[in-house]
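**Q** have a look; sequence and predicted model below, questions after that.
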Amino acid sequence: MFKIIIPKAPFDFKKILKRMSSRNNNNVLINEENLSLQRIVTIDSQPTLLYVTFQGDIDHPLLKVHIPNNTSRIQQEKLFQLVRHMFSTECDLLKCYDSLSGSPYLKPLINQFYGLRLVLEPSLFEAIAKLIIYQQINTTFAAELVNRLMTLTAEEVEVEGNCLPIFPSPESIAKLSYNQLRRISFNQRKAEYVIDFAQNIVEGKINLDHFWKLTDEEIIQILSNVRGIGKWTIECTLLFGMGRLNILPAGDIALRKVIKNVWGLKQTPSEKDVEKLGHNWSPYKSYASYYLWCSAKLF
């Protein structure tokens, strides 16, 4: 049994899968040849297989969502909503492209990544926890730390002979000790930040469900008061956790270096320089940032 979701065109699932496979996380099964993806997500606190296959083409896209056995109608609808969220199916990329194509530097990137969507994490907790892990270390090692964390919590489901780990819940991480994370190569501060953040969720000090009703500025104000979460993590939470469209992480050194190369600048631009440059990218600063990162095989 399955249900069809028709994303807004253009929608290039092949590029999306390629972007996801570059993260090297072991909780996703990707078949780029058959254009399919499988991973375990959590629906109503229950592990659920998300199995999506692509049909059609970039301008006539179709996602087939396979429905697991013994799922209620409500759970099925939550699964469909999750697919729409993760793959940004409702974003009008044509409007985005029309807005950004006035830049002679961004237009070639639009042609190169035509149809590539923001790929969002299935839960806001997973997005923020991963971003804390990714802070100030290279992406390959960060992905390995994420994999080790999932192995440590030992929650997994067998799918077609493969055991897919589940990203741990706030409750699972909150029960860990700092030393347990240090033994899998987390440094002391990163171990503290991840576990303390999970404990804040469990204790009700932070209500992530409420974030969806808040403005960017309100979310920034809340997360700025959380130890271990800085400006970059908040901006990337809005971008890769919530899919907010007008986010420019101007302080990101990798993004600034990409802009230096794309614009042919003699020096790496400052954060203020990037903010000034990105003023004209509104209201789609997120896609400008994303495509620039992708051009350098970042994120």
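**A** The structure has been received and is ready for your questions.
**Q** going forward, measure contacts and count neighbours with C-alpha atoms only.
**A** OK.
**Q** who's in contact with Pro170?
**A** By Cα atoms under 8 Å, 6 or more residues apart in numbering, the contact set of Pro170 is Phe125, Ala198, Gln199, Ile201, Val202.
**Q** how far away is the fourth one from Pro170?
**A** Think Ile201. 7 Å (Cα to Cα, to the nearest Å).
**Q** dump the residue contacts of the spatially closest residue to Ala250 that is not a sequence neighbour.
**A** Leaving out its chain neighbours, the residue that sits closest to Ala250 by Cα to Cα, 6 or more residues apart in numbering is Glu271, at 5.0 Å. Neighbour list for Glu271: Ala250, Gly251, Asp252, Arg256 [criterion: Cα under 8 Å, 6+ apart].
**Q** can you put the residues you listed in a markdown table and add distance to Leu223?
**A** What follows is these, written out as a markdown table (distance: Cα to Cα, whole Å):
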| residue | distance to Leu223 |
| --- | --- |
| Ala250 | 18 |
| Gly251 | 17 |
| Asp252 | 18 |
| Arg256 | 24 |
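**Q** can you tell me which of the residues you listed lies nearest to Asn111?
**A** Checking the contacts of Glu271 against Asn111 with Cα to Cα, the nearest one is Arg256 at 21.3 Å.
**Q** so the closest one is in which element?
**A** helix 253-263 (DSSP states H and E).
**Q** ok, residues contacting that helix?
**A** Against helix 253-263 from outside (Cα under 8 Å, 6+ apart): 105, 249-250, 265-271, 274, 289, 292-293, 295-296.
**Q** next up, a structure to set beside the first:
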Amino acid sequence: MQIFQYGDTEINWLSKRDKRLAQAIEQIGRIERATMPDLFPALIRCIVDQQISTAAARTVNARIVQLCDGQLTADSLLAAGAADLQRCGTSMKKVQYMLGVAEAVKSGQLDLTAIATMDDAQVIQTLTGLKGIGVWTAEMLMIFSLGRPNVLSWGDLAIQRGIMRLYRHKTLPRERFERYRRRYSPYCSTASLYLWALSK
């Protein structure tokens, strides 16, 4: 299993910038979050996972991988077909999103290799151009597939909850959120790991 990579550089930076976050980091310790470096299966998984429970998502994803003979690629997904994909336990709408991503990769419209060379804003613009992929999904892919170091997602309710608990805020206007983003930068992704832990 591959995990999101961070170390003393990120921890020391964040701890110097924010005393409360420093205390949380010390109490929580090292966090290991699994990553999915292969972007195509990660995209498909993100589509499947939307608005369903973790347990249900795990089951559906496992069935799709099995249907694709253990190798989730654009070719294997397109070969599986819409009807069999839907029988894995997902909606036809999500199936169409998945097949749309596969067709974009197959046609060359979506170059997954090129995404690694793009800056964060370009990655979001490219991925959200796909049906079924919103900004939050793109940001999660940036952290857990591309290993981008500086992502703090406004659209993630658990991140918002973590910030409110850490700093004892009753509300979190966007302007205040952006102040924290600037404070944590350029290591927002590591801060995100700890904010998720605090949100539980």
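**A** That came in fine, so what should we check first? Note that this is a predicted model, so its numbers are computed, not measured.
**Q** so what's the aligned residue in the second structure for Gln199 of the first structure closest to, chain neighbours aside?
**A** Alignment note (TM-score structural alignment): Gln199 of the first structure maps to Glu103 of the second structure. Of all residues not flanking Glu103 of the second structure in the chain, Ala74 sits nearest, at 7.1 Å (Cα to Cα, 6+ apart).
**Q** what does that neighbour correspond to in the first structure?
**A** For Ala74 of the second structure, the residue aligned by TM-score structural alignment is Pro170.
**Q** who are the neighbours in contact with the aligned partner of His279 of the first structure in the second structure?
**A** Counting by TM-score structural alignment, His279 of the first structure corresponds to Arg182 in the second structure. Going by Cα under 8 Å, 6+ apart, Arg182 of the second structure touches no other residue.
**Q** from Arg17 of the second structure, how far out is Arg182 of the second structure?
**A** 10 Å.
**Q** got it, and Thr90 of the second structure?
**A** From Thr90 of the second structure across to Arg17 of the second structure, the span is 44 Å (Cα to Cα).
**Q** who's in contact with Val101 of the second structure?
**A** Neighbouring residues of Val101 of the second structure by Cα under 8 Å, 6+ apart: Ile44, Ala74, Leu110, Leu130, Lys131.
**Q** quick check: which element contains it?
**A** Per DSSP H and E, Val101 of the second structure falls inside helix 92-107.
**Q** in that helix, what counts as buried?
**A** Lys94, Val95, Gln96, Tyr97, Met98, Leu99, Gly100, Val101, Ala102, Glu103, Ala104, Val105 (16 or more other Cα atoms under 10 Å).
**Q** do stretch 41-59 of the first structure as well
**A** Val41, Thr42, Ile43, Thr48, Leu49, Leu50, Tyr51, Val52, Thr53, Phe54, Gln55, Ile58.
**Q** in the second structure, which residue range corresponds to that stretch?
**A** Going by TM-score structural alignment, stretch 41-59 of the first structure sits over no part of the second structure.
**Q** then stretch 120-139 of the first structure?
**A** With TM-score structural alignment as the criterion, stretch 120-139 of the first structure aligns to 35-54.
**Q** mind checking the end-to-end distance for the matching stretch?
**A** Where stretch 35-54 of the second structure begins and where it ends lie 16 Å apart, using Cα to Cα.
**Q** what residues does it touch?
**A** So stretch 35-54 of the second structure is contacted by 1-4, 57, 60-61, 72-74, 90, 94, 97-98, 101, 112, 132-133, 137, 141, 144-146 (Cα under 8 Å, 6+ apart).
**Q** circling back to that earlier point, for the residue nearest to Glu103 of the second structure, give its distance to Ala42 of the second structure.
**A** For Ala74 of the second structure relative to Ala42 of the second structure (Cα to Cα), the value is 12 Å.
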